[in-house]
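The following block contains a protein sequence and its predicted model.
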Amino acid sequence: MVSGLARVSAEVLVPAVTTVARQLAGALRRGPYGRWLSRLLDGDPQAEWLALVLLTISSALLTLLAIAAPNDCPPSALSLPLLVGGFLLHIRLQAMLLVPVGLGLLAQRLLRVPLGVRLGSALMVALAAVIGLLMSRHRSRLGLRGTRGDTMLLELAERTRDLGRLPDRLLDWRFHRALSPVSGAFFAGDFLLTSQRPDRDLLEVVLVDVSGKGSRAAARSMHLSGAFAMLLGSVPPEAFLPRANDYLAAGDWEDEFATAVHLALSPSTGRYRLFNAGHPPAAHYHRANGGRWELRGESGPALGIFAGTRYPPTAGRLAYGDSLLLYSDGLVEVPGEDIDQGIGRLLEAATPLLRYGGAADPAAELLQTVARNVADDRTVVIVRRLGAGS
């Protein structure tokens, strides 16, 4: 009885509290404080000067509190204005904040009886000053304060993912994708692009793997995804990889390239063309006669290596019950092992998922089965044409 009442109370109170919190947050954003904070985070000079004044006052108050109540407020509390300033102030103003903090330490050294300022507290404040200056320098280069730069990067990453959103259902087709950046990060060197043109009975899917790993690869990935997305759908399928290659080659990115596989599918007939630029071959699963795999896609050079490269298509047709598998090398490459062995493991794991069709999301299940803990970005796309028993 008690547990039931508690559950009902929680069901009633949690939405109510959430609603009130959202209303208060909205009111704050629309009020003068919210408008000032928004201007501050966007780098408005007047808002920054006011922030410097407030942080200077807080430093003075912390100094007075440490002198009046030496057992309750340590000198290291002066680290707080410095760290907050690192988020909010331009580096020039952050350097100016060092003056009132330094004077506060000196006043405590002379007037905070009998404790004074110990070496550990002084070192703590000095470390906060260094960290604050480094944070301020980084955000000054961005031209944004606080977490605005981080929010912008997250929005760009979300936009990149949206560019590769596959249709949920299309006639008798099902599409599945799974992306797993290295180390569980939000940003990846792999990206996916799609373009659907029903008037031409054409669906295009492009999987790109930018060279390298980590933040540098992710930055190039976001740059290229925008450029390639403008290109995809605006040129014939056979022209996409040559144009993308010329764009990358013209950029003169030293020792940097990208691999890509491009699928151009006719949903009404199941016919497709594959274009490959240095990428692992796509795999066509033929469900008839017990099921078999066929690797497809003659590979040309990676994008950005040689200008003027042409990428010949490989044509095929997905019959009812067939599937096509696109994947990045993170699923099949193992140091010291031939890539064919990795591809064999991938196809062996994919066979029961595609033959019996029991998995709700075969792409995610395949990624977890084959490459759960791999120090590389991993992406898999499954295109299925439903048939009897699928």
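Cool, got the structure. Quick caveat, the model's predicted, so the values are computed rather than measured. Residues are numbered from 1 along each chain as shown.

From now on I want contacts and neighbour counts done on CA atoms only, so please keep to that.
Will do.

what comes up buried for stretch 350-358?
For stretch 350-358, the neighbour count (16 or more other Cα atoms under 10 Å) marks 350-351, 353-355, 357 as buried.

swap in stretch 220-235?
220-222, 224-225, 228-229, 231-233.

same deal with stretch 78-94?
78-91, 93-94.

now swap in stretch 325-335 and tell me
Buried, per 16+ other Cα under 10 Å, within stretch 325-335: 325-333.

Report how many residues lie close to residue 337.
10 (other Cα atoms under 10 Å).

and it, how far is that from residue 343?
Per Cα to Cα, to the nearest Å, residue 337 is found 11 Å from residue 343.

Could you tell me which residues touch both of the two?
Counting by Cα atoms under 8 Å, 6 or more residues apart in numbering, residue 337 and residue 343 have no shared contacts at all.

Closest one of the buried residues of stretch 350-358 to residue 19?
Closest approach to residue 19 among the buried residues of stretch 350-358 (Cα to Cα): residue 357, at 41.9 Å.

returning to what we had before: of the buried residues of stretch 350-358, which belong to helices?
Secondary structure defined by DSSP state H assigns 350-351, 353-355 of the buried residues of stretch 350-358 to helices.

hmm, back to that, identify the farthest-apart pair in the buried residues of stretch 78-94.
Farthest pair in those, by Cα to Cα: 78 and 90, 19.0 Å.

Can you lay out the buried residues of stretch 325-335 as CSV showing secondary structure and distance to residue 51?
As requested, these are exported to CSV (DSSP: H, G, I helix; E, B strand; the rest coil; distance: Cα to Cα, whole Å):
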residue, secondary structure, distance to residue 51
325, strand, 55
326, strand, 52
327, strand, 50
328, coil, 48
329, helix, 49
330, helix, 47
331, helix, 49
332, coil, 52
333, coil, 52
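
now, among these, which is nearest to residue 381?
Closest to residue 381, out of all of those and judged by Cα to Cα, is residue 326, at 5.0 Å.

got another, please set it beside the one above:
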Amino acid sequence: MARRFRAYTLAAGARRDRVLFALALVVALGFILAIFTWPGRFPSITVAPLILLSGLYLSNRHLVALYIVIALGMSIAAPRLPTPGPTKIVMLSAIGALMVMMLVVASSRVRVGSIGFHSEDLLVELRDRIAQSAHLPGLPPGWSAEAAVLSANGEGFSGDFMVADRTHGGRHLEVALVDVSGKGREAGTRSLLLSGALGALLGALTPPAFLAAANSYLVRQGWEEGFATAVHVDINLDTGEYSVGNAGHPSAVRYSAGAGTWGLLEGGRGPVLGIMQGVQFSRTHGRLGMGDALMIYSDGIIESRGHDLTEGTDRMLGAASDAMVRGAGSIADAVVSAARSGDSDDRAVFVIVRR
């Protein structure tokens, strides 16, 4: 009988909701009766756990009905409580506020389709998958790479994301850094969809076709705020030759060990992704020698209110130059720390150095 009851109550759908509502209603009536019968020995705060649990497990319709019963019961039992009138008012107001807050939580939970204490696990898994796609693969001797992706205001989701993989039999490294419209949680779902799609395109297409395919995918989604900027880098780890394609993204920069300076790569630019179908993207080419480096970044690194892009770019290149000269510490972390926007915007950096 216990196994049957457990299976009955845990089964998904309206049947489970009715059973849980009936149990919660019985418990609520029991609490109210106890408070009414023993007002000095059974405090009204005992209904709080029931309010919290029901907000996590009941459907909205049943939850509203239960809270109405609790509110009416507490209003009837309150005159018997041995407490001053103002205290009773504060107590009833606090219980009412708790029920309103749980109704808001329940509405969000129902939209996601999750119940219980582990309803946030889905969001955690999505966040971890985005972070995993940015994991850099191992590189052969003579190369080092690093990346940093930080969300606005320390949130778990970022509108900036990166995908990277060894392609062409491991002889090439391909990296795409994408900035989805919006930031933080607002762009988190779009980042998840795009990171999976663009990660699958790495190595499946030739580098010149990558951004065109990404643009076609994004246009087909039909999102109201579906545009994104992106930069795609393909590096031959045997020869150091590279190509960069840019879709409305800030220009990549290259460090020349001979001159000891960073320079912008202005070529290979195209429109942002997701605006129009059939767009082609040109690419700029070059070669990394010993001691040279290549860096791509998001606009959160160089943009900020009250400052122009030139100032932000100079600030970024100065931080990168100092990190290259010191030869210790993280170049990506130094660039992110120097970002004008601070924590108010998403920030992402990828740097590869040929030693």
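Received, thanks. Quick caveat, the model's predicted, so the values are computed rather than measured.

just to revisit the earlier point, any chance of the buried residues of stretch 220-235 of the first structure in CSV, with secondary structure and distance to residue 278 of the first structure too?
As requested, those are exported to CSV (three-state DSSP; distance: Cα to Cα, whole Å):
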residue, secondary structure, distance to residue 278 of the first structure
220, helix, 18
221, helix, 17
222, helix, 20
224, helix, 17
225, helix, 18
228, helix, 17
229, helix, 20
231, helix, 19
232, strand, 19
233, coil, 22
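
Closest to residue 14 of the first structure out of these?
For these, the nearest to residue 14 of the first structure is residue 222 (38.1 Å; Cα to Cα).

That closest one and residue 235 of the first structure, how far apart?
Taking Cα to Cα, one finds residue 222 of the first structure at 21 Å from residue 235 of the first structure.

Next: residue 139 of the first structure.
Taking Cα to Cα, one finds residue 139 of the first structure at 39 Å from residue 235 of the first structure.

now swap in residue 53 of the first structure and tell me
Where residue 235 of the first structure is concerned, residue 53 of the first structure sits at a distance of 56 Å (Cα to Cα).

Same question for residue 266 of the first structure.
16 Å.

Next: residue 97 of the first structure.
55 Å.

How about residue 300 of the first structure?
For residue 300 of the first structure, the distance to residue 235 of the first structure - Cα to Cα - is 19 Å.

for residue 179 of the first structure, same thing?
From residue 179 of the first structure over to residue 235 of the first structure (counting by Cα to Cα), the distance is 27 Å.

Over to residue 317 of the first structure?
Applying Cα to Cα to residue 317 of the first structure and residue 235 of the first structure gives a distance of 22 Å.

from the buried residues of stretch 350-358 of the first structure, which is closest to residue 115 of the first structure?
residue 350 (69.3 Å).

what do we get in the second structure for that closest one?
Aligning on TM-score structural alignment places residue 350 of the first structure opposite residue 320 in the second structure.

rewinding a little: make CSV out of the buried residues of stretch 325-335 of the first structure and add distance to residue 148 of the first structure.
Formatted as CSV, those follow (distance: Cα to Cα, whole Å):
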residue, distance to residue 148 of the first structure
325, 38
326, 36
327, 34
328, 32
329, 34
330, 32
331, 34
332, 38
333, 37
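
can you give me the helices for the stretch 151-300 of the first structure?
Using DSSP state H, counting those that start in this stretch, the helices found in the stretch 151-300 of the first structure span residues 214-231, 237-250.

Which part of the second structure matches the last one?
The alignment of helix 237-250 of the first structure onto the second structure (TM-score structural alignment) spans residues 207-220.

List the buried residues of the matching stretch.
Buried residues in stretch 207-220 of the second structure, counted by 16+ other Cα under 10 Å: 207-208, 210-219.

Residue 94 of the second structure: which of those residues is nearest?
Among those, and counting by Cα to Cα, the member closest to residue 94 of the second structure is residue 218, at 47.3 Å.

gap between the closest one and residue 229 of the second structure?
Taking Cα to Cα, one finds residue 218 of the second structure at 11 Å from residue 229 of the second structure.

what touches both of those two?
Shared contacts of residue 218 of the second structure and residue 229 (Cα under 8 Å, 6+ apart): residue 273.

Mind jotting down where the strands sit in the first structure?
Here the first structure has its strands, by DSSP state E, at 169-170, 173-180, 190-197, 202-210, 258-265, 271-277, 282-286, 292-296, 299-300, 314-317, 323-327, 378-385.

Which one, of those strands, ends up nearest to residue 163 of the first structure?
Here strand 190-197 is closest among the strands of the first structure (Cα to Cα), at 5.3 Å.

thinking again about what came up before, in TSV: the ones in helices among the buried residues of stretch 350-358 of the first structure, plus distance to residue 168 of the first structure.
Output for these, formatted as TSV (distance: Cα to Cα, whole Å):
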residue	distance to residue 168 of the first structure
350	20
351	22
353	18
354	17
355	20
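
Tell me the residue in the first structure aligned with residue 229 of the second structure.
Aligned partner of residue 229 of the second structure by TM-score structural alignment: residue 259.

oh, I was asking about residue 198 of the second structure
Checking TM-score structural alignment: residue 198 of the second structure goes with residue 228.

That match is in contact with residue 244, isn't it?
Yes - with contact defined as Cα atoms under 8 Å, residue 228 of the first structure reaches residue 244; the gap is 6.6 Å.

Tell me how far residue 341 of the second structure lies from residue 186 of the second structure.
Distance of residue 341 of the second structure to residue 186 of the second structure, given as Cα to Cα: 18 Å.

The two: which is more packed in?
Neighbour comparison, residue 341 of the second structure and residue 186: the larger count goes to residue 341, with 21 against 14 (by other Cα under 10 Å).

ok so, going back, ok, the match of residue 229 of the second structure - how many residues close by?
Residues near residue 259 of the first structure, counting by other Cα under 10 Å: 24.

Please report the distance of it from residue 33 of the first structure.
Plainly put, residue 259 of the first structure is 49 Å away from residue 33 of the first structure if you go by Cα to Cα.

go on, residue 171 of the first structure?
53 Å.

So between these two, which is more surrounded?
More crowded of residue 171 of the first structure and residue 33, by other Cα under 10 Å: residue 33, with 12 against 9.

mind checking which of the strands of the first structure is nearest residue 117 of the first structure?
Among these, strand 173-180 sits nearest to residue 117 of the first structure (Cα to Cα), with 49.9 Å.

corresponding residue for residue 60 of the second structure in the first structure?
Checking TM-score structural alignment: residue 60 of the second structure goes with residue 91.
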